[in-house]
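>>> Using only what follows, build the 3D model:
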Amino acid sequence: MYRMNYDLALITGATSGLGKALCHALAQKNISLIAVGRDIQKLQLLAKEIQTPIRIVQVDLSQTNQRASLGTLIQELCPDLVINNAGFGLYGSVVEQPLKLSQEMLQVNIQAVMECSMEAASALKKAKKPGLILNISSAAAFFSYPNFSVYAASKAFVYHFSEALDIELSAYHIRVLTVCPGQIATDFRKKASRNFPQKPDHLILSCKKVVCLILKQIRQGKRVQIIDLRYRLMIFLSHFIPKRFLLPFLQRSLSKRYKKS
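Below you'll find the predicted structure:
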């Protein structure tokens, strides 16, 4: 079993959805927070809601210079719990997506996760402190996903990078855990579909359930967690389906999540 008595936790994407819920959950455990997000008004509102000490940091993780500033802050404050939660996706064919948005997605989903993980690991090693880094991947990481290709590929990077890093850093008593949730009841789907109407989906997970499972994963030190059983089963079964059938099926299933008007 691993500890939950961390001194200072840094959470990216802290202003909404899973990140905000994690901030509240960790605050209830009396862990001081560094909340990172783009929207200063939402950060200020979060600070008013949180009862434990909290430092808000406005950062656009798609911008190289702002990520560098966050890296400097991580080196200075040396949080012993870092949760790389920020990320976004886009539904649809790449020819329908602005190239700039896809480039920003890679900066947030890959570059920011890599840089924050490496800065945190470096700071903890220098301070000779044990610590834990938790990176949010996705169940989509296990698939080549037509009409969700850039996002799925970015989350595959997070999965493989984090799993390898956990082994690399074990000698320094630094853990790197990966969580791979399916769809969560947040604004992610609305943003990914660029505000097209969304269709009901029985596979959507409650944010509360995902937070509880993440906290359990941290306590247990489980390297990789796929949330939940339904998604684990889907990933397992996919290994037995030829890709010429699987990939078109994934494309059709994704198109059912939203409907263009």
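>>> rest of the way, CA atoms for contacts and neighbours
OK.
>>> and Leu215, what helix or strand is that in?
Taking DSSP states H and E as the definition, Leu215 sits inside helix 207-220.
>>> Give me the contacts around that helix.
For helix 207-220, the external contacting residues (CA atoms under 8 Å, 6 or more residues apart in numbering) are 1-4, 17-18, 21-22, 25, 177, 179, 181, 184-186, 225, 227.
>>> run the last query once more with 7 Å
With CA atoms under 7 Å, 6 or more residues apart in numbering as the test, helix 207-220 has contacts from 1-4, 18, 21-22, 184-185.
>>> any idea which strand is longest in the protein?
In the chain, assigned by DSSP state E, the strand with the most residues is strand 174-181.
>>> Can you name the next helix or strand after it?
helix 188-192.
>>> Name the residues that touch stretch 44-54?
So stretch 44-54 is contacted by 15, 24, 27, 30-34 (CA under 7 Å, 6+ apart).
>>> Report the two of the residues you listed separated the most.
Largest separation among the contacts of stretch 44-54 by CA to CA: Thr15 and Asn30, giving 19.0 Å.
>>> still on that earlier bit, out of the contacts of helix 207-220, which end up buried?
4, 18, 21-22, 184-185 (16 or more other CA atoms under 10 Å).
>>> Please tabulate the residues you listed in CSV, including the columns distance to Ser137.
Compiled in CSV, those are given as follows (distance: CA to CA, whole Å):
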residue, distance to Ser137
Met4, 21
Leu18, 13
Ala21, 17
Leu22, 15
Ile184, 12
Ala185, 16
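>>> of all those, which comes closest to Phe143?
For those, the nearest to Phe143 is Ile184 (17.7 Å; CA to CA).
>>> Quickly check the buried ones among the contacts of helix 207-220 for the two that are furthest apart.
Taking CA to CA as the measure, the buried ones among the contacts of helix 207-220 have their most distant pair in Met4 and Ala185, spaced 25.6 Å apart.
>>> Tell me which stretches of the chain form helices.
17-27, 40-49, 64-77, 99-106, 112-127, 149-168, 188-192, 207-220, 229-238, 243-255 (DSSP state H).
>>> Just the buried residues of the shortest one, please?
What that stands for is helix 188-192. 188-189, 192.
>>> List just the nearest of these to Arg55.
Nearest to Arg55 among those, with distances taken as CA to CA, is Phe188, at 24.8 Å.
>>> Show the buried residues in the contacts of stretch 44-54.
15, 24, 27, 30-34.
>>> before we go on, could you also do this sequence so I can check it against the first one:
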Amino acid sequence: MPDLRHHRALVTGASSGIGREMARQLAAWGCDLTITARRRERLDELAAELTAAHGVEVRATACDLASPDGPRALYDDVMAAGEDVDVLINNAGFGHYQAFEHEPWEQLAATLQLNVTSLVELTHRFLPHLRAGGRRAYVLNVASIAAFQPVPYFACYAAAKSYVRDFSEALAHELAGTGVSVTCLCPGGTYTEFMDHSGQTLGRVAKASMRDAQSVARQALLATLRGRRTVVTGWMNVLSCFLTRFVPRRAAAWSSVAVLGKPAPARPELARAAIDVAASDPGPDGREPGPGSDHAETE
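I've put the predicted structure just below:
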């Protein structure tokens, strides 16, 4: 069992799903935590639970990373608290399974802000501190198996996750030998709240590859501590991502729809709920993915 005493992890999207399970696993390994999401009540409950169960220091701070001001506000909050973060987990994210033209621009903008811009900004702001700590440090970015192919009706979400994967792998190369490792988690379907808000109805194949958030979180964290650059969870997902490289891109897009099915009719109120959940938690990201939330991955 890893010994993470005297380490501190910052976990975004920690109020549910994969992010919450990562916080629980890290606490069990003795790691102090700063946990963030929009839903303060849930964060406070989780902080109390982990402190009582494992005796670690857990500080909860509410932050909306779907807002352009969110990353700077979170960074300033951590600096003001004098916390020495050496494990950065960019887990918050979300997506909505719907035709691009039917999605409100506000939701698309929030998707890109949360899944891409906030993740990159937090990494950029914290990286000098990770390098200056004088010991091994870790960055874990949550993408998705959607990063491996175009996914119709998840056009922005899948493209954002592709960005996260490429960014993470490139940064891992840049930081080789510095003592800071970068890992990209690419979960497939994961049982989290994202499924309630994404507007997705899973087909038989997609349901067969679903995993629980606890096992995804543990696998991701162990891979991070070992310095792996990319980790795909679940053997069916590993096989799918491997085979995708041999399939024409147009066929890969078609297969995504064949597995995930067509989206439900557009419902503005569902889109609004997705934005609200996201910024609070996902997700999807695996788990995998809800706005600002912990990933409840939707592939």
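>>> Please produce CSV containing the contacts of stretch 44-54 of structure 1, extended by distance to Glu49 of structure 1.
Converted to CSV, the contacts of stretch 44-54 of structure 1 look like this (distance: CA to CA, whole Å):
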residue, distance to Glu49 of structure 1
Thr15, 11
His24, 8
Ala27, 10
Asn30, 14
Ile31, 14
Ser32, 13
Leu33, 12
Ile34, 14
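>>> could the contacts of helix 207-220 of structure 1 go into JSON lines alongside distance to Val158 of structure 1?
Listed next are the contacts of helix 207-220 of structure 1 as JSON lines, based on distance: CA to CA, whole Å:
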{"residue": "Met1", "distance to Val158 of structure 1": "24"}
{"residue": "Tyr2", "distance to Val158 of structure 1": "22"}
{"residue": "Arg3", "distance to Val158 of structure 1": "24"}
{"residue": "Met4", "distance to Val158 of structure 1": "23"}
{"residue": "Leu18", "distance to Val158 of structure 1": "17"}
{"residue": "Ala21", "distance to Val158 of structure 1": "21"}
{"residue": "Leu22", "distance to Val158 of structure 1": "19"}
{"residue": "Ile184", "distance to Val158 of structure 1": "18"}
{"residue": "Ala185", "distance to Val158 of structure 1": "21"}
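>>> nearest to Ala164 of structure 1, of those residues?
When those are compared against Ala164 of structure 1 (criterion: CA to CA), the nearest one is Tyr2, at 19.7 Å.
>>> Report how many residues lie close to the equivalent of Ala60 of structure 2 over in structure 1.
Mapped onto structure 1 by TM-score structural alignment, Ala60 of structure 2 lines up with Ile56. Ile56 of structure 1 sits with 19 neighbouring residues when counted by other CA atoms under 10 Å.
>>> repeat for Leu45 of structure 1
11.
>>> Over to Arg244 of structure 1?
By the criterion of other CA under 10 Å, Arg244 of structure 1 has 8 neighbours.
>>> What's the match for it in structure 2?
Superposed on structure 2 with TM-score structural alignment, Arg244 of structure 1 falls opposite Arg250.
>>> Look up how far Ala109 of structure 2 lies from that match.
For Arg250 of structure 2, the distance to Ala109 of structure 2 equals 26 Å [CA to CA, to the nearest Å].
>>> Also Val56 of structure 2?
For Val56 of structure 2, the distance to Ala109 of structure 2 equals 37 Å [CA to CA].
>>> Please identify which of those two sits among more neighbours.
Val56 (22 against 15).
>>> Go ahead and list the helix or strand containing Glu269 of structure 2.
Assigned by DSSP H and E, Glu269 of structure 2 falls in helix 268-280.
>>> buried stuff in that helix?
Across helix 268-280 of structure 2, burial judged by 16+ other CA under 10 Å covers 271, 274-280.
>>> Tell me the gap between that helix and the middle of its chain.
17 Å (CA atoms, centre = their mean, to the nearest Å).
>>> Point out the other helices and strands that it packs with.
Helix 268-280 of structure 2 sits against helix 194-197, with contacts defined as 3 or more CA pairs under 7 Å, 6 or more residues apart in numbering; DSSP states H and E.
>>> Aligned to Arg229 of structure 2, what sits in structure 1?
Checking TM-score structural alignment: Arg229 of structure 2 goes with Arg223.
>>> Can you name the residues that contact that match?
Applying CA under 7 Å, 6+ apart, the residues contacting Arg223 of structure 1 are 176-178.
>>> Of those residues, which count as buried by neighbour count?
176-178.
>>> Export these as JSON lines, with columns for distance to Gln66 of structure 1.
Below are the buried ones among the contacts of Arg223 of structure 1 laid out as JSON lines (distance: CA to CA, whole Å):
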{"residue": "Val176", "distance to Gln66 of structure 1": "24"}
{"residue": "Leu177", "distance to Gln66 of structure 1": "25"}
{"residue": "Thr178", "distance to Gln66 of structure 1": "24"}
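>>> quick one on the thing from earlier: from the buried residues of helix 268-280 of structure 2, pick the one nearest Thr123 of structure 2.
Ala279 (18.2 Å).
>>> wait, doesn't that closest one sit right on Ala62?
No. At 10.0 Å, Ala279 of structure 2 does not count as touching Ala62 under the criterion of CA atoms under 7 Å.
>>> Pull up the overlap in contacts between those two.
Shared contacts of Ala279 of structure 2 and Ala62 (CA under 7 Å, 6+ apart): 37-38.
>>> And the residue mapped onto Ile204 of structure 1 from structure 2, how far from Lys262 of structure 2?
Under the alignment (TM-score structural alignment), Ile204 of structure 1 maps onto Met210 of structure 2. Separation of Met210 of structure 2 from Lys262 of structure 2 (CA to CA): 18 Å.
>>> mind putting the helices of structure 1 in JSON lines, distance to Asn85 of structure 1 included?
What follows is the helices of structure 1, written out as JSON lines (distance: least, CA to CA, whole Å):
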{"stretch": "helix 17-27", "distance to Asn85 of structure 1": "6"}
{"stretch": "helix 40-49", "distance to Asn85 of structure 1": "15"}
{"stretch": "helix 64-77", "distance to Asn85 of structure 1": "14"}
{"stretch": "helix 99-106", "distance to Asn85 of structure 1": "13"}
{"stretch": "helix 112-127", "distance to Asn85 of structure 1": "8"}
{"stretch": "helix 149-168", "distance to Asn85 of structure 1": "11"}
{"stretch": "helix 188-192", "distance to Asn85 of structure 1": "12"}
{"stretch": "helix 207-220", "distance to Asn85 of structure 1": "12"}
{"stretch": "helix 229-238", "distance to Asn85 of structure 1": "19"}
{"stretch": "helix 243-255", "distance to Asn85 of structure 1": "23"}
